[in-house]
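Undergrad: return a 3D structure for these sequence lines:
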Amino acid sequence: MTAEPVADSSARKQQIREQAHANRNAQENKDDLSRQIVARCMAMPEYQNAKTVLFYIDVRSEVRTRNDLTNALAGGKKIIVPYCVEGELELFHLENNDELAIGMYKILEPKDELRSVAAKKVDVKEIDLIIVPGVAFDRRGGRTGHGKGYYDKLLEHARPDTPLVALAFECQMFDEIPMQDHDVYMDKVVTEKAVYDGLGRR
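TA: Have a look, this model is predicted:
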């Protein structure tokens, strides 16, 4: 597979993002479908076998994970949530939902006063499973986010054996996401209809 020229790839990705956002915003029954998707993810061996799991917290019309955080916290795993600081994702060990508050852009994040607690800080190499959000995906595990590269930077430092599992509504699936050489493929993409086996980082 040869990568597309960067300019063509960027333009195509932007078209796909716009279409995916429209599809996702129009998606009905987001809560019900999200519960199905998260339940499917949590039943997978990749989740069952992981001791430490990075769980994104949904924003806007993403697959909703916040409704399942309580179950995740009660499941005996170490649950990590990301938050953004100056264009980088920091990782926080979440022990109960009371540690979260509405932050900038109306995003649910760890409370400011807890972020400097040393015991709450986590290195990405400690994580056994990364649950990844995204705007659009294909069935090979190709992904595009918002174009800011937060997750790309984080995933560069993840352990090679850590599965990357994306959650998406079926309406976010496209025939092909243009990928550059540095882009990362997901190991699995989980929707309300299927679990797609991606190329991963091999």
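Undergrad: going by C-alpha atoms from here, please, whenever you check contacts or count neighbours.
TA: OK.
Undergrad: out of everything not next to it in sequence, what's closest to the residue positioned nearest the centre of the chain?
TA: Geometric centre of the chain, nearest residue: Val132, 1.7 Å, by C-alpha atoms, centre = their mean. Closest residue in space to Val132, ignoring its immediate chain neighbours: Ala166 at 4.5 Å, by C-alpha to C-alpha, 6 or more residues apart in numbering.
Undergrad: please generate a structure for the following sequence too, so the two can be compared:
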Amino acid sequence: MMKIISNMISKANLRKEMRTVLKSMSTEEIQAQSQIVTQKLLDMPEYSAAKRISIFLSMRDEVDTHNILTHALKLKKECFIPQYFTGGPIMKMVKLEDLEDYKNLPVTAWNIKQPANDDVRPDALETGGLDLILVPGMAFTKAGDRCGRGKGYYDTYLNKIYKEQEHPVVTVALAFREQILDFVPTDSHDFRVDHVISPDN
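TA: The predicted structure follows:
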């Protein structure tokens, strides 16, 4: 059904349809697809080479990133996680020290762990930049077009890092097979990711 979504669909309607699709996925299916996607990422040369990596802390309807975080910390990669701020699409990528640090993070209204607003941590852009960024979203094409949740956090951050960081960064979207579409509506400010990983590609 999702493969033949009209190329006239609006972002708002696409998000609505995708929320329904993702909500219908069982926990077992989410975990099974997450395991496949995780292994594909860990096998990527870009992941192996990355020393400083940004990892989003997943919600229930996103590819589970917990095993990726655990693996990256075990390999002594420097891990950075999103810290969102209200009042606009303001987001930093801040340092996560270890799994104990992760366990102690507070849970937000979105039911994800995140450093509190007054939790001052090393900022990725101010301490050497990032080599690889894992990007969430609602829907993707294989070519890298992306529809996010509509808040603009990642598009704003990715455009910022491309302007301010001297060395190149690799962007990788993690997706369920249900999130891979033939068409995703985009605007000029939308950021195209370098790689899209799903169980089927």
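Undergrad: can you pull the TM-score for these?
TA: The TM-score (TM-score structural alignment, normalised by the length of structure 2) is 0.83; 183 aligned residues with a C-alpha RMSD of 2.1 Å.
Undergrad: follow-up on the earlier one: any idea how far the counterpart of the residue nearest to Val132 of structure 1 in structure 2 is from Leu105 of structure 2?
TA: Under the alignment defined by TM-score structural alignment, Ala166 of structure 1 corresponds to Ala173 in structure 2. Computed as C-alpha to C-alpha, to the nearest Å, the Ala173 of structure 2 to Leu105 of structure 2 distance reads 24 Å.
Undergrad: cool, and Thr38 of structure 2?
TA: According to C-alpha to C-alpha, Thr38 of structure 2 stands 23 Å off from Leu105 of structure 2.
Undergrad: and the two? Which one has more around it.
TA: Thr38 (21 against 15; other C-alpha atoms under 10 Å).
Undergrad: three-state assignment of the residue mapped onto that one from structure 1?
TA: Taking TM-score structural alignment, Thr38 of structure 2 has Val38 as its aligned residue in structure 1. Under DSSP: H, G, I helix; E, B strand; the rest coil, Val38 of structure 1 falls in the helix class.
Undergrad: is it true that Val38 of structure 1 touches Asp68?
TA: Yes - assessed by C-alpha atoms under 8 Å, Val38 of structure 1 is found in contact with Asp68 at 7.4 Å.
Undergrad: Val59 of structure 1 and Ile37 of structure 1, how far apart?
TA: Distance, Val59 of structure 1 to Ile37 of structure 1, by C-alpha to C-alpha: 16 Å.
Undergrad: compare these two (neighbour count), which wins?
TA: Neighbours were counted for Val59 of structure 1 and for Ile37 using other C-alpha under 10 Å; Ile37 has more, 24 against 15.
Undergrad: on that earlier part again, my guess is the residue nearest to Val132 of structure 1 meets Gly134, correct?
TA: Yes - when contacts are counted by C-alpha under 8 Å, Ala166 of structure 1 is listed as touching Gly134 (7.3 Å).
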